[in-house]
Every structure is written in C-alpha cells, then in structure tokens.
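In: how does the following fold in three dimensions:
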Amino acid sequence: MSSISPVPEGGRVSLPDRARSPWWELGRRLLAALAILVGTVCLVWFDRYGYVDNNDPTGYVSLIDAIYYTTVTLSTTGYGDISPTSDFARLVNAFIITPARIAFLVLLIGTTLEVLATQGREMFRVARWRKTMANHVVVVGYGTKGRSAIETLVKNGQDRADVVVVESGNTGLEDANRDGFAVVRGDATRRDVLLQAGADRAGHIIVTTNRDDSNVMVTLTARQVNPDAWITVAAREQDNGPLMKQSGANSVITSSDAVGRLLGLSTLSPMLGSVMEDLLTYGDGLEVAERDLLVSEVGMQPQRLLDQVIAVIRDEKAYRYYDPVVSLLARGDRLIVVRPSKELPWAPRPGTHQELSADDLDD
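Out: Okay, here's the model as predicted:
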C-alpha cells in the first residue's frame, strides 16, 4: 500500500508507508506517557507553593509529594490530601493537567485496546481462513523457483487467496507477505507445519526447497498428510528424481538438467533455443497450455485442430499426438497444446471464448 500526496496537476508522488514493529509502537507510546508524567511533575514542583499538603503540619509540598500528586492525579485516583490552593495552580490543573490526564489515559487504555483488538482480529482472520481454505495450492519455499511457479499460476488465473506459502527464512517470509500471500512459518518436513498450511485439504503441493534431501522428506510428509494431492517437486539432480517419485511425488522437474538442455540447444541451434525459452516464459509469444476438448472437435484427428496439439490426456494418462490410441479425439479427452500467449486476428485461441466443451454435453 502507498500513501498518495497530492501535487500540482501533471503528476503524483507515491511514498511507501513505513512498516513499524508492534514493539516500536508500544515503546513510542510508553515514552509519550512517561513524558506526560515527568512534565506534570515538573509543573507541580515549580509551582509547589500554590499547593498544600494536608498531611504535613507545614503544608509544604516536596519533590516526592509532587511525584505522588502527579501519579494519583493522572490515574484519576485523587485522594485529596494534596490540593491546589492558589488561583494559578487551579488554572494549571484545569487547562494543562486535566488535558494531560486525558492524554495519559488515552495512551494507556488505547494501547491495551489496540493490542487486544489486533490480536482478536488476527485470530478471527486466521480461523476464518482455515475454515474456508480447501483445494488450494501449497508452495514449500519462496525462492526463485517457488516465486516463478506462483507467478505462473497467478497469471493463468489462480487466485492469490488460494495460495499458501510455507517458508522458514525471514527473507522469503517477508517477500511472500509483501506479494500478498498467506505464509506459514516453519520446517515443512514437520507434519504440524504442513497441517497449519492446510496441506491435508490442498489440491496441489509444490516443493521447491534448495536441497534434494529436504525435498524428499517434505514429499514423504506431504503424501502422508494428503494421499490425494498432486505433488510436484523440483529436483536439483536427475539421479534423485526416482527417489522423489517413490516418496510420493506425481511429477519431478529436474532444474539443472532442464537448464543444461536449454543451454545445449541454444548452442547447437540458437533459433531452437530461443523458441524453447519462449515456451518457458510467460507473456508474449507462445505458451504451453491444457484445455478441454470442444464439442466441434470430437471425432477429429489431433493434427487437424487449429491449436498445435502435442499431447492428449485420456483416462488420466498422457499420449503423444501421434499415438494410435488417440488418433480420433473422444469426449473426456483433454488437450495439451502450443498456442499464442495472446490471441491475434490470424491466430485464434480455441477454448478461451466460453465455447461448449465436450464434457458439457453430459451436464
């Protein structure tokens, strides 16, 4: 959030709000209350001859009496054993000490109420979030890979409110919160941490820590917590992929091998490398997407569609477009296609215009 300061027509200056810790706010208020207390003591002490101590035969008001009078006055206790007698002292009490008393009470009571209200509001928000969160995405790790995965999800229509980040590092926590995501702090290899993130009700779990051994442990715990979630894991080394699959991962992406292949392709064929980079980069150019089969496409060959079909998903199994099993498309199929990231007059994007899908015929 930014605070906007009005400037003459033609531009605006946007300044970020300062984020202060609750301890800083509490300390600031305590210092303000202490300043009121000390200021009032000084005021009474300098005008001590305008006051009388009814418990002292001489009526003399000492420094200790001034401190005592100030504390009982600001706290509205008011025993009456020390009282102002001169007109000046009474005026000071009426127009200076009384407003100071109000400010003192507002600081103390206001701070207490704010702390209680903030804690209660936060507890209510968390409880409501836990109750409504289901079939969401849990992302373990908010480094480069985790951030890129979430960015791709959001750009493809995933609601930010349906993404939960599990992170143990302070930098990742701050970055995820600043980007508008719910964050659970802790070690994702622990069952209770994943349960706090609602992993038992999640539809997808993405594991992107920087260590393959940690990824294996997180995957094992996540699969134990949620036997039905689709778990995608990032592996640094290809040799660890089978172990992650055995641990319960549905999909393993080897980052080092993928980068190495892209580097090799770019060296052997710069144009092929640029096309592959285009496919992996969200935005302009080409994109790889999964979509429903449309009614008008039932019974057609995958090669005859407007989209460039590269695979057909049938009975929860992916077939290459040239596989004889999917030579003719049938209801229930889903397509993996290469298409323009943005629709162009000469490059339509079937399946993005509320067309009737083949599955809608069963409804």
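In: make it CA atoms for all contacts and neighbour counts henceforth
Out: Fine.
In: all helices of the protein, in order?
Out: Listed in chain order, the helices of the chain (DSSP state H) span 22-46, 63-74, 87-92, 98-132, 144-155, 170-178, 191-196, 212-225, 241-247, 255-268, 270-280.
In: looking at these, which is buried most?
Out: Each of the helices of the chain was scored by mean neighbour count; the highest is helix 212-225, a mean of 21, by mean count of other CA atoms under 10 Å.
In: run the chain-centre distance for it.
Out: On the basis of CA atoms, centre = their mean, to the nearest Å, helix 212-225 sits 23 Å off its chain's mean C-alpha point.
In: which helices and strands does it pack with?
Out: When contacts are defined as 3 or more CA pairs under 8 Å, 6 or more residues apart in numbering; DSSP states H and E, helix 212-225 sits against helix 191-196, strand 204-207, strand 230-235, helix 241-247.
In: how about the helices of the chain, which one is nearest residue 359?
Out: If you check each of the helices of the chain against residue 359 by CA to CA, helix 144-155 wins as the nearest, at 23.8 Å.
In: not counting that closest one itself, show me its contacts.
Out: For helix 144-155, contacts defined as CA atoms under 8 Å, 6 or more residues apart in numbering pick out 139-140, 160, 163, 206-208, 282.
In: of all those residues, which two lie farthest apart?
Out: 140 and 282 (21.5 Å).
In: of these two, who's got more company?
Out: residue 140 (27 against 17; other CA atoms under 10 Å).
In: the more buried one touches residue 204, doesn't it?
Out: No: if you go by CA atoms under 8 Å, residue 140 and residue 204 don't touch, sitting 11.1 Å apart.
In: now show me the structure for the sequence below, then we'll compare the two:
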Amino acid sequence: MTTWIKAKRIMSRYLSEMRWYVILAFTAFYALSCWMLLYAAGEQDLLASHDFTYWLIVTGSTVGYGDMSPSTEAGKWIVALYVIPMGLSIFALILGRVASFVGKQWQKGAKGLNSLNLDNHVVIIGWNGKRTMQLLKLLLIEKENSPLDPDILLCVKADIENPMPSKIDFVRVTSFNNDDEMDRACIKEAATIIIDNPHDDMTMTTALYCSKRNKTAHKVAYFDDETLVPLLKVHCPEIECTPSVAVEMLAKSAFDPGSSLLHHDLLDVYDGQAQFSDTIPESAPALSVEAFFLALKKQYNATFIGFASHENMQSISVNPAFDETLYPKDKIFYIADKRIRDIDWKGLNANSKNL
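Out: Predicted structure coming up:
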C-alpha cells in the first residue's frame, strides 16, 4: 500500500468524523497555504494580517465584496483554483457541523435528555396519555393567570418526546428515585410537584422520594386506590393526596341532580365560575368570617367558601360560621369568574367596618 493511499485513508477517516479539532486544523492549514501562495505570487496588498483575514473570509465564503482582489495573473489563478474551492469546502464543513450540533441539541431536548436549570417551577411526574395532556393544558391556562408565571416541566419514564415542545420543559428518566437523573429536572428547586403515575405503587415510592428531596415544595399525589392515602400521610403528612372522585360524583348526582355539572364548572378554568385560593399576608389584619365574606362579595363579586388555618393546612373548614376569625398566613378559598390578583386586604378590612 503506497504512502499516498495511507494518507488518503487517514484524511478520509478524520474528515468523516468531522471533529472540531480536525476542522480547525484544516482551517489553519488553508489560511497558511493561501498566505504562502499569495506571497509567492507577489500579492503584497493582501498580505497584511488584518487585510488578509478579512479578504480570506469574504473570498473563501464567496461573499466577494470586491473591495480587495488579486492584481497579478498568478494571484487570480490561485484564487480561482484554490482559495475559493477550498474555502467553500471548509465553510460548508463548518456550517454543516454547526447545523448538526444544533440539531442534536434540539433532539436531546425533545427526547428529554438535557439537564435543565429551573427554579420555583412546577414539575409533573408521570405520563398517563390524554389525562396528562389535559393536565398540562389546564396548568398552562392557570400559569397565564398566575402572577408568578412559573415554568412547567414534565418528567416521565415513558419512551415519548416532548408533547408540547414550545410550551413546557421536558425530562425523560429511567427512575423517579435516582438523584442524578431527578436533578436534571431540578427537583430540589421545584415549587410544586404533581405526581400522577399509571400505577399507585409507583406514585407512592415517588411521593416518598420527593418528600425526602424537597421538603418545602407543595406536593400533590393522585391515587386510584384511596386506601393508600392514609399510609402515605403517616410518613408524609405534608403531601396533598387526590383520590379519584368519579364514583362519589355519580352517587351525588343520583340524589342531587346537577351536582356533577356544578363541580365540573368549579374545576373548569376555561369558562364560568371557578374555585381559587390565596394566602392572607402577614401584614394583613385579622378578620371575622362574616366581615370577610361580605366585603369580598361586595368589592370583588366573589364568594368565600372556606379556609385552612396556618396551624394545620391539611384541614379545611368549609362554610365556616360567621363568628370564626381569619388570621394572617391562613389560606382562603373562594369562587369567582377569574383569579383575584393582589387582594386589597386592608381595603377589605376598611370596607367590612362600613357594612
């Protein structure tokens, strides 16, 4: 085998791999060889460092402004037969490498293989097809009405791509309890974690893991079998468990026709009245339920339905008596046509005194 054939095979292998150091080496060789050929041809006007760099880029990429060009016959032949053809090859190689890199990064993002850098975001763990898609649509609507505007991230084990690539972030993992993989979803920095897996046992283990990794996040877990809820509550009392209520709604509608429509309307964020919540700030004064109920209705046309004391957020007092008191850091629940932004708590207190 001749030396030329060996060299050709080595060059073909390096070019096929198209590594960056190969491209940089060929670019340096191209620039040096062009300078030497122009020097040999006597093109003194093109050899100054800044002029040569500018001219080579413009000529090699075939932009060709024409403000600088070879003046000798030999220089023109060098440009026509070497500078432009080689420049085009290297230019195309660089563009192709950049396009390939961008394409791979986009594919990694779509497949959920990238590590993210998020904070105070909403994480949905699990994939249930149409149910998860509906959940994502509802969360995006809630996000538009939220003053915090949190990022939404879907974390799955299923072999799928990002179902909403332009609207949500996406991470695919092999395990929901592996630190390295869940760190790609920034699980420790999440403000809200929603766990909804196809199997309740997976939801249970994932909830236990999330409770260990992130103590402060608001965590919600969905169970088909509500008998598992007390078991999780023993170990993670801070997790809000949401069992299926389909059977309960059927029974309720049988004796109170229209109940299912009412509850659907209160949960629907697309149209009509809906249920919302807010936390009373520490700077707000204490209010009686009667004063707050009347002032909220008069000032915002909203209906107060219950509250959770800051001392026990897991217990909600629905339809409380008028003589009960609401304190700062309590969470209140109300019905309105849209979320009330920046409730004027001092104004409510002032209005309540005039009622």
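In: TM-score of the superposition?
Out: The TM-score (TM-score structural alignment, normalised by the length of structure 2) is 0.60; 265 aligned residues with a CA RMSD of 4.4 Å.
In: adding distance to residue 15 of structure 1, write the helices of structure 1 out as a markdown table.
Out: A markdown table is the format used below for those (distance: least, CA to CA, whole Å):
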| stretch | distance to residue 15 of structure 1 |
| --- | --- |
| helix 22-46 | 20 |
| helix 63-74 | 38 |
| helix 87-92 | 42 |
| helix 98-132 | 25 |
| helix 144-155 | 25 |
| helix 170-178 | 16 |
| helix 191-196 | 35 |
| helix 212-225 | 40 |
| helix 241-247 | 46 |
| helix 255-268 | 38 |
| helix 270-280 | 35 |
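In: map residue 324 of structure 2 onto structure 1.
Out: Mapped onto structure 1 by TM-score structural alignment, residue 324 of structure 2 lines up with residue 327.
In: now that match. Nearest residue, chain neighbours left out?
Out: Once flanking residues are discounted, residue 327 of structure 1 sits nearest to residue 301: 5.6 Å by CA to CA, 6 or more residues apart in numbering.
In: distance of the one you found from residue 267 of structure 1?
Out: As defined by CA to CA, to the nearest Å, residue 301 of structure 1 lies at a distance of 35 Å from residue 267 of structure 1.
In: pull the distance from the host helix or strand of residue 57 of structure 2 to the chain's centre.
Out: Residue 57 of structure 2 is part of helix 49-60 when elements are defined by DSSP states H and E. On the basis of CA atoms, centre = their mean, helix 49-60 of structure 2 sits 43 Å off its chain's mean C-alpha point.
In: in structure 1, which residues correspond to it?
Out: Counting by TM-score structural alignment, helix 49-60 of structure 2 lines up with no residues of structure 1.
In: the equivalent of residue 171 of structure 2 over in structure 1: neighbour count?
Out: Mapped onto structure 1 by TM-score structural alignment, residue 171 of structure 2 lines up with residue 184. For residue 184 of structure 1, the neighbour count with other CA under 10 Å is 21.
In: next: residue 33 of structure 2.
Out: 14.
In: what of residue 187 of structure 1?
Out: Close neighbours of residue 187 of structure 1, defined as other CA under 10 Å, add up to 18.
In: isn't it right up against residue 195?
Out: No: Residue 187 of structure 1 lies out of contact with residue 195 (CA under 8 Å); the separation is 11.6 Å.
In: for the helices and strands packed on helix 212-225 of structure 1, which one sits closest to residue 335 of structure 1?
Out: Residue 335 of structure 1 lies closest, by CA to CA, to one member of those: strand 230-235, at 18.7 Å.
In: residue 229 of structure 2 maps to what in structure 1?
Out: Match for residue 229 of structure 2 (TM-score structural alignment): residue 241.
In: ok, that match - contacts?
Out: 235, 252-254.
In: can you check residue 129 of structure 1 too?
Out: Residue 129 of structure 1 neighbours (CA under 8 Å, 6+ apart): none.
In: any idea how far it lies from residue 201 of structure 1?
Out: Taken as CA to CA, the span from residue 129 of structure 1 to residue 201 of structure 1 is 13 Å.
In: same check on residue 65 of structure 1?
Out: Taking CA to CA, one finds residue 65 of structure 1 at 65 Å from residue 201 of structure 1.
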